[in-house]
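[1] output the structure for:
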Amino acid sequence: MTLNLRAPAVGPTIALVVAVVVFSVTTSTFLELDNLSLVVEQSLVVGTMALGQTLIILTAGIDLANAANTVLATLLMAKLVVGGAPSWLALLAGLAVAAFIGGVTGGLVTRVKLPPFIVTLGLLTILTAVSRIYTGQSVPVTDPLLSWLGTRRYLFGGIEVTYGMTVAVIMYVVLWYALTRTSWGKHVYAVGNEPEAARLSGINVRRTVLSVYLIAGLIYGIAAWQALGRVPNADPNAYQTGNLDSITAVVLGGTSLFGGRGSVLGTLVGALIVTVLRSGLTQAGIDDLYQNVATGVLVIAAVALDRFSRGRQR
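    Just a heads-up that it's a prediction; the model follows:
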């Protein structure tokens, strides 16, 4: 058995290992169990949003409104419960609205033929405004069901794990299987590589792309549930850079912005890279502004490397 060094997730995994080793040597607290658990927990919501973002980018699209969708879902869930609605109904309503917004996005892209960048940029503005109109202030969440994913358990007596982490792992495994072991997954990659060729081979391109946006929307709804479990407070100003953070995780994970190449495993690694980098640099005493510079440089380098790689393949 040989290691495929060209697999999309291999490079990001090596980068993650190198980052962990460097911060373990340069700081005294990075390898502590509490810190490692915190790193994973901090990557949870963005990592879930990045999962939906991965599906869309695999079809050569992009979603600038995913974080705004997630925030609106948190507000809807919280407000409904405060208003007296059953918690299960509030949860289902949040998931349904997030999926509906994903469906609207997919419909505008597939039926009206609008560019995904323009559609999601417009929705970003709309959803951000709607969230602030809906509630101009944060809404505390005390309902057990809405905060359930924040429930903590301990593995092997010392490793802290939340139900939200478990749900994230399950989603990654399910989507990994769907993308690599089903005809739907093959269609997603085919559409991202060359939509016209996919259409000529009998693939329903519109239906495939629409399904991707619908599933991504549902994933954003689950991210909203995770967010309420992590911080039991629905805030209209939360995750203002969540869309960019999710794109960063996807790109650093080796998924091509040009579509048709990448993996959810790489996205998971990419989300961890972003969090490990921020955590390690913070513990090393590096200012937040320089952390943003380092993250930006990594993103540009990853896209440039992908572009160079595609150019050589041609």
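[2] from here on, contacts and neighbour counts on C-alpha atoms
    Fine.
[3] residues in contact with the residue most central in space within the chain?
    Residue closest to the average C-alpha location in the chain (Cα atoms, centre = their mean): Ala50, at 1.6 Å. For Ala50, the contact set (Cα atoms under 8 Å, 6 or more residues apart in numbering) comprises Ser246, Ile247, Ala249, Val250, Thr267, Ala271.
[4] now the second one, please; I'll put the structures next to each other:
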Amino acid sequence: MSSPLPKSLPSPSTLGLGFALPPLSALGPVIALLAAGLFFGTQSDRFLSGQNFSLILQQVMVVGIIAIGQTLIILTAGIDLSCGMAMALGSVVMTKFAVDLGMNPYLAVLCGMLVTVLIGFINGALVTSIKLPAFIVTLGTMNIAFAVTQLYSQAQTVTGLPDAMGFFGNTFQLGAATFTYGTVLMLGLYVLTWLFLRDTAPGRHIYAVGNNPESARLTGIATNRVLMGVYMLAGLCYGIASLMSVARMGVGDPQAGQTDNLDSITAVVLGGTSLFGGRGSIMGTLVGVLIVGVFRNGLTLMGVSSVYQILVTGVLVILAVATDQLTHKKG
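    Predicted coordinates:
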């Protein structure tokens, strides 16, 4: 007599190992990052060195922090085109307050961050109260922030900064590589955001609002309050990125951040966060940021023109968005 069949078969995703593998949407960016690393490692002897890895982290430090705020907004099915210009305005405000007004550097940094949070507040207020599309609202505030930055700075770079503003650009040695304190702060912010989204009620509310705002409202979630909080929290991220930009370059640059909005959106989408909202991971965004940094660094080491680097980034984001669209339709 044959033995009875088991009541249930193990899921293919467990592979009989007793634990579930991450979904393909989470594994895909990691596989892409590893594949890119292996490819560029075969093209340049310098690519796989610890020093080059630390350089990649320094290069993506500012965009990486901006992408945290961008992820929170995209999780709610919104988008923020003003992030780069908000960051530039914050950096100009904090540096000019410190240099021209002689303000205490820590207070000047706080003022710069308050400006970026204010931009987030304006974006959130227009999205929630007037129900304007986030794309239109942030396109408008992007242009306003750019104009205010140029007018206030008179399109001049701010120099002669106090040493305190350059702290996060300082380096320390770890093995054969040199890292900045700013990269440590960036990685720490990703961990904190991951814990916030995973383990707190407000974090879970962000996913709920992005997935279905009407259902979230009917369950008692204050959707407008969640959206306001998300845009203001994103503004705080842009303020921190302002300080990182100042620390990395040693100046307040009114021309900074002009492509950071597209770079941050690219990183978020490459990391697997859906533009339709409600699905994604902040750690996926970190992987997406690293993918962009690895491609640009690797192509630079290969001697490829920066024009082709932009071309490759554009192809990557189109592929990622197309995958997101097909997955959404299938769902």
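[5] tell me how the two chains score on TM-score.
    The TM-score (TM-score structural alignment, normalised by the length of structure 1) is 0.97; 312 aligned residues with a Cα RMSD of 1.1 Å.
[6] for the contacts of Ala50 of structure 1, pick the one with the most neighbours.
    Neighbour tally across the contacts of Ala50 of structure 1 (other Cα atoms under 10 Å): the maximum, 34 neighbours, falls on Val250.
[7] measure it to Asp288 of structure 1 for me?
    21 Å (Cα to Cα, to the nearest Å).
[8] again, but for Asp63 of structure 1
    Asp63 of structure 1 sits 25 Å away from Asp288 of structure 1, going by Cα to Cα.
[9] neighbour count: those two, which is higher?
    Ranked by neighbour count (other Cα under 10 Å), Asp63 of structure 1 and Asp288 place Asp63 first, with 28 against 12.
[10] nearest spatial neighbour of the more buried one, skipping sequence neighbours?
    Nearest non-adjacent residue to Asp63 of structure 1, counting by Cα to Cα, 6 or more residues apart in numbering: Thr120, 5.5 Å away.
[11] and that neighbour, what's its match in structure 2?
    With TM-score structural alignment defining the correspondence, Thr120 of structure 1 maps onto Thr138 in structure 2.
[12] which residues in the stretch 1-150 of structure 1 form helices?
    With DSSP state H, counting those that start in this stretch as the criterion, the stretch 1-150 of structure 1 has helices at 10-26, 33-42, 44-58, 66-82, 87-110, 116-134.
[13] any idea what Leu16 of structure 1 aligns with in structure 2?
    In structure 2, Leu16 of structure 1 lands on Leu33 (TM-score structural alignment).
[14] what residues are up against its match?
    Contacts of Leu33 of structure 2 (Cα under 8 Å, 6+ apart): Val287, Leu290, Ile291, Val294.
[15] and the first one, what's its match in structure 1?
    In other words, Val287 of structure 2. Using TM-score structural alignment as the criterion, Val287 of structure 2 maps onto Val269 of structure 1.
[16] returning to that earlier point: gap between the match of Thr120 of structure 1 and Ser129 of structure 2?
    Going from Thr138 of structure 2 to Ser129 of structure 2 by Cα to Cα gives 15 Å.
[17] report the buried residues of the longest helix anywhere in structure 2.
    If you go by DSSP state H, structure 2 has its longest helix at helix 223-249. Within helix 223-249 of structure 2, the residues that count as buried by 16 or more other Cα atoms under 10 Å are 223-224, 226-248.
[18] repeat for stretch 25-36 of structure 1
    So for stretch 25-36 of structure 1, counting by 16+ other Cα under 10 Å, buried means Thr29, Phe30, Leu36.
[19] burial measure for the corresponding residue of structure 2 for Arg181 of structure 1, as a count.
    In structure 2, Arg181 of structure 1 lines up with Asp199, judged by TM-score structural alignment. Applying other Cα under 10 Å, we find 11 residues neighbouring Asp199 of structure 2.
[20] from Leu24 of structure 2, how far out is Asp199 of structure 2?
    Applying Cα to Cα to Asp199 of structure 2 and Leu24 of structure 2 gives a distance of 23 Å.
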